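> for reference, the sequence and a predicted model appear below.
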Amino acid sequence: MKAVVNVDVGGPAISRHLYGHFAEHLGRCIYDGFYVGDDSPVPNVDGIRTDIVAALRELEIPNLRWPGGCFADEYHWRDGIGPKESRPSMVNTHWGNVVENNHFGTHEFMQLCEMLGAEPYISGNVGSGTVQEMSEWVEYLTRSGDSPMSRLRRENGRDDPWKVRFWGIGNETWGCGGNMRAEYFADLARQYATYCKNHDDNTLYRVASGARDDDYSWTEALMKSISCLGCAQGPRDIYQALSFHYYTVAPTWENKGRATSFSDDEYELTMAKAWRMDEIIAGHSRVMDCYDPQARIGLVCDEWGTWWKAEDGTNPAFLYQQNALRDALVASLHFDIFHKHARRLTMANIAQTVNVLQAMVLTDGAQMILTPTYHVFEMNKAHQDATNLPLHVVQPGQRRTADGREFETVSASASIKDGQILVSATNLALEGDARIDLDLRGTTWTLGEGRILTAPSVQAHNTADDPTAVAPKKFDGADRDGNTLVIEVPAHSFVTVQLSVD
């Protein structure tokens, strides 16, 4: 690949919220993950596991979405407040039909976010809840003074309100969140958003439940409900963003492959499908541009990642999967795509943070393992709130075809913040180095540190016996040729290179 980067002509800011996370009441993500209970021998603060908090703080995670997912639309928040021994239980019908004791509720989640230094992103119940229920949850969390919900919050031990900007209006309302039609939900989204009020100086960022994959008609229905096609008037300020979900699955949704046992053909099909994220974001953005050319309404991908068969010997409804180098390369590719679309894309949340799907952390009792995907987040964290530096490609890299889908084997992105440039580059090819030439114009620079994440095979993963089988190492494959940064990226590798602007 050869590309030109005009360092003095930056693009839009890369919101730190593109590096968001997701924690659902599913399997061992919350219970036996984030939350072990205050009587656990695993080190904790009020039941919240401290080693996981410390690991995630290293990533500088910007936000955490909770309580779902599908679970959100059967969750009634009042069941999760007050003395734990008095909280009613419920059945988690979506994920294993297990009984939920509601010991991890609103106050515990807010404490977790404070410990992480992350903003809360709460997904409200539209599927089985009421407008009043969600309105009162907003009031409970964010209003001071003498109101019914602020008094209730004080009775439960919290005097001051919290800051909670991000609110999801439903989840997957086209499916598990109510099996609704787009036009019907668009009206509900307007109604719910209207009664989710700004209290005190807490200004809400309301995210309407959006499309699955490339259902652009769903996006159009939501945009039509707040704006008009081609008119000079801007969109109405009812909800501030809409979402979509896209998972990378191979070979098919009905026949998902294994996380660590897969063929070369399955690997290449995975990468071809991961590249679809670019096409899907671009498609939703084009629809939104017709109704909102100034990009006042944000696009949020609040569920993304790989989805494989659950590991043998585990509850298949708990969605516990290992995490290989292949997953890390899907993540690094996705971040390049997210950076490219930073004008419209305002938030993204990987599914999920602990012990579920493409997790950062896997636990087994007191043991904790950092996954290859964790390391991609850590290596990329300097992109958060940096200015995107678009790559103007003049010669693309090698292309491959998998199951009729053509995809590029080389991906890269760059950003600048505080006089530091971070270049991220991925070689998806199973064999052969990839040379990337970036002609950096409009500045002078000094080559800094390089790091690489790779392993002998794309099936490699971290285990209790070998927790650093896939971990970052120093990278010496970057050099300069005049003003051109030259990076020789080994096969199936993710690389970051830092530059200092002189």
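Perfect, thanks for sending it.

> rest of the way, CA atoms for contacts and neighbours
Will do.

> please identify which helix or strand holds Trp162.
In the assignment (DSSP states H and E), Trp162 maps to no helix and no strand.

> what is the burial count for it?
Close neighbours of Trp162, defined as other CA atoms under 10 Å, add up to 16.

> for it, give its distance to Arg153.
According to CA to CA, to the nearest Å, Trp162 and Arg153 sit 11 Å apart.

> residues touching Gly257, list them.
Listed by CA atoms under 8 Å, 6 or more residues apart in numbering, the contact set of Gly257 reads 249-251, 266, 308-309.

> what sits against the residue nearest the centre of the chain?
If you average the C-alpha coordinates of the chain and look for the closest C-alpha using CA atoms, centre = their mean, you land on Asn349, 1.7 Å from that point. Counting by CA under 8 Å, 6+ apart, Asn349 touches 18-22, 64-65, 301-304.

> can you classify it by secondary structure?
Here Asn349 takes the strand state, with states given by DSSP: H, G, I helix; E, B strand; the rest coil.

> and the gap between it and Leu319?
Looking at Asn349 against Leu319, where the rule is CA to CA, the gap reads 17 Å.

> all helices for the stretch 151-300 of the chain, in order.
Remark: helices assigned in the stretch 151-300 of the chain by DSSP state H, counting those that start in this stretch are 182-195, 216-224, 264-291.

> take the ones you listed and write them to a markdown table, including mean neighbour count and distance to Asp364.
Formatted as a markdown table, the helices of the stretch 151-300 of the chain follow (neighbours: other CA atoms under 10 Å; distance: least, CA to CA, whole Å):
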| stretch | mean neighbour count | distance to Asp364 |
| --- | --- | --- |
| helix 182-195 | 19 | 40 |
| helix 216-224 | 21 | 40 |
| helix 264-291 | 20 | 28 |
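
> for Phe71, find the nearest of these.
For the helices of the stretch 151-300 of the chain, proximity to Phe71 was assessed by CA to CA; helix 182-195 is nearest, at 18.3 Å.

> put this beside the first:
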Amino acid sequence: MKRGIILALFALCLSGYGQAQVAVRIADTASKQVISKNLYGQFAEHLGSCIYGGLWVGKDSPIPNTNGYRTDVLEALKKLKVPVMRWPGGCFADEYHWMDGIGDPNKRPKMVNNWWGGAVENNSFGTHEFLNLCEMLGCEPYISGNVGSGTVEELNKWVEYMTSAGDSPMANLRRQNGREKPWKVKFLGVGNESWGCGGNMRPEYYADLYRRYATYCRDYDGNRLYKIASGASDYDYNWTEVLMKQIGDRMNGISLHYYTVTGWSGSKGSATTFTPNDYYWTVNKCSEIEGVIQKHLAIMDKYDAQKKVGLLVDEWGTWWDTEPNGTPLYQQNTMRDAMVAALTLNIFNRYSDRVKMANIAQVVNVLQSMILTKDSKMVLTPTYHVFEMYNVHQDARYIPLTVEVGKVKTASGAEIPAVSASASKDAAGNINITMANIDLDKSQEVTIALPFAAKSASGRILTSKNITDYNSYDNAEVVKPTPFQKIKLGKGTVTFTLPAKSIVAVTLR
């Protein structure tokens, strides 16, 4: 008798081992909230090998290129459907003088990049090269203007140079440099991190400075600027308070920077060698962005109940130690980084009524990049694959979800929901659901209750044997999406097993 009881208890334990239950409910698919495609934006700064060797190799390079742009990188970014790209910084923006980067490339003055390693740049990648790249990718350019070391006149003339179609000095200078028609430039950042590398300013001082600079950044010939104030870092709610109070709707948007980083001094940890506790710390830190967004939005709502001013998280992502023998801020990219991307994008989708843009740092070879390059070699990172899987949400209707799920307890005592999810309805009427299971050991039995009967379902999954796995130049497909086929349709329900440490995108038709 005792032996039978013991065996029965053992069998009961085994039946629940490694699995947990997740109940998801879609109550309404008629939401009017739109997930802006710009939440899936990119960021390209002049540091490390992001620009030179990453995006740009020059027309005379032995590396295959299209008018100087790396052909392999260009094609990969097209597949990603990049909606917007921010340039030239970052901290670099407030030391960049745009007139050094126009005209004959052979006659452009060199400059020392003081922020990132003291590298000497030849300015062969400048305004024309960036804006032409955006045209080739079909994405909006986001220009970050120099307020820290620049002048009002300099920024005013840059806007005129790029966007004026008239018979004006800067428009004519652009024509002399080979571009007859002006570009369309919507997004303009008035400075960057003005509380730090952009000038170490007080918020009160910057607010007045913004009002002055923004006044002289004019709309030319049908081009309408969306002017973005240099907003807060992480938990600096006072900065947002002061800017909302003193600038208000004179700005179209205000930025926010949030990095998943262990600390700003000393070692930040290896990108590829870490423990399960390190991983869960990272996931917890990443998830904290939701509370940070909520607090900044509460301040914004106090001064702008109609939500005219957008919040733009125009720098975010993981930050680890530079790889040995790597260029500044060059880091590998594992399944851990993919999980950070998935969790963060799910959060952005939920707050898309006010969060109107986000730009991950950065597009190539720097921090949490989409792509890594070395000489003629290129590899797509796990984060690239998340962005590609998630681009179904771009400009789709947000669908609220109710998710009942257990929590994972970290070594620090923090508890994190084991599953993150978001959903949207695209123009064709398809329902797209993205989910991430952060648990390293347990799969999740997911049941989704629907207000309709789905006719068909398809999906893809991103996972790997180890959370530390990454794609290298020698083995470029260790982490890549594969078909996710074990999706069962019921009467008003969808069920499937979400494996441990996995990210899934499911489409219901």
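Good, I have the coordinates. Keep in mind the model is a prediction, meaning the values are calculated, not measured.

> what's the TM-score here?
Comparing the chains after superposition, counting by TM-score structural alignment, normalised by the length of the first structure, produces a TM-score of 0.95; 487 aligned residues with a CA RMSD of 1.2 Å.

> mind checking the end-to-end distance for stretch 454-472 of the first structure?
Between the opening and closing residues of stretch 454-472 of the first structure there is a gap of 8 Å (CA to CA).

> in the second structure, what stretch matches it?
Under TM-score structural alignment, the match for stretch 454-472 of the first structure in the second structure covers residues 463-481.

> what about the nearest residue to Lys455 of the second structure once chain neighbours are set aside, how many residues close to it?
In space, Lys455 of the second structure comes closest to Arg509 once its chain neighbours are excluded; the distance is 5.7 Å by CA to CA, 6 or more residues apart in numbering. Neighbour count of Arg509 of the second structure, defined by other CA under 10 Å: 13.

> repeat that for Pro400 of the second structure.
Taking other CA under 10 Å as the criterion, the count of residues near Pro400 of the second structure is 20.

> swap in Pro251 of the first structure?
Pro251 of the first structure has 18 neighbours, counted by other CA under 10 Å.

> I'd guessed it sits against Glu266; true?
Yes: the criterion here is CA atoms under 8 Å, and Pro251 of the first structure meets it with Glu266 at 6.6 Å.

> looking at this, Glu108 of the first structure is in a strand?
No: counting by three-state DSSP, Glu108 of the first structure is located in no strand; its state is helix.

> which residue in the second structure aligns with it?
With TM-score structural alignment as the criterion, Glu108 of the first structure lines up with Glu129 in the second structure.

> what's the average distance of the helix or strand harbouring Cys113 of the first structure to the second structure?
Taking DSSP H and E as the criterion, Cys113 of the first structure maps to helix 106-116. Compared with the second structure after fitting, helix 106-116 of the first structure deviates on average by 0.9 Å (mean CA distance after the TM-score superposition for the first structure).

> and that helix, how far out from the chain's middle?
A distance of 18 Å separates the C-alpha centroid of helix 106-116 of the first structure from that of its chain, computed with CA atoms, centre = their mean, to the nearest Å.

> report all helices and strands that it contacts.
Counting contacts by 3 or more CA pairs under 8 Å, 6 or more residues apart in numbering; DSSP states H and E, the secondary-structure elements packed against helix 106-116 of the first structure are helix 50-59, strand 119-124.

> the second structure: matching residues for the first one?
When you say that, I think you mean helix 50-59 of the first structure. Using TM-score structural alignment, helix 50-59 of the first structure corresponds to residues 71-80 of the second structure.

> what's the matching stretch in contact with?
Contact with stretch 71-80 of the second structure is made by 54-55, 64-65, 137, 371, 378, 384, 387-388, 391, as judged by CA under 8 Å, 6+ apart.

> restricted to helices, list the residues you listed.
Using DSSP state H, the subset of the contacts of stretch 71-80 of the second structure located in helices is 137, 384, 387-388.

> can you pick the most crowded of the residues you listed?
Note: the member of those with the most neighbours is Tyr384, at 23 neighbours, neighbours being other CA under 10 Å.

> residues contacting that residue?
Counting by CA under 8 Å, 6+ apart, Tyr384 of the second structure makes contact with 80, 369-371.

> please repeat the previous calculation with a cut-off of 10 Å.
Contact analysis of Tyr384 of the second structure by CA atoms under 10 Å, 6 or more residues apart in numbering lists 76-77, 80, 333, 338, 341, 363, 368-371, 390, 480.

> residue range for stretch 377-384 of the first structure in the second structure?
Mapped onto the second structure using TM-score structural alignment, stretch 377-384 of the first structure spans residues 387-394.

> how far out from the middle of the chain is that stretch?
With CA atoms, centre = their mean as the basis, the distance from the averaged C-alpha position of stretch 387-394 of the second structure to the chain average is 12 Å.

> if anything else comes up later, I'll come back, but that's it for now.
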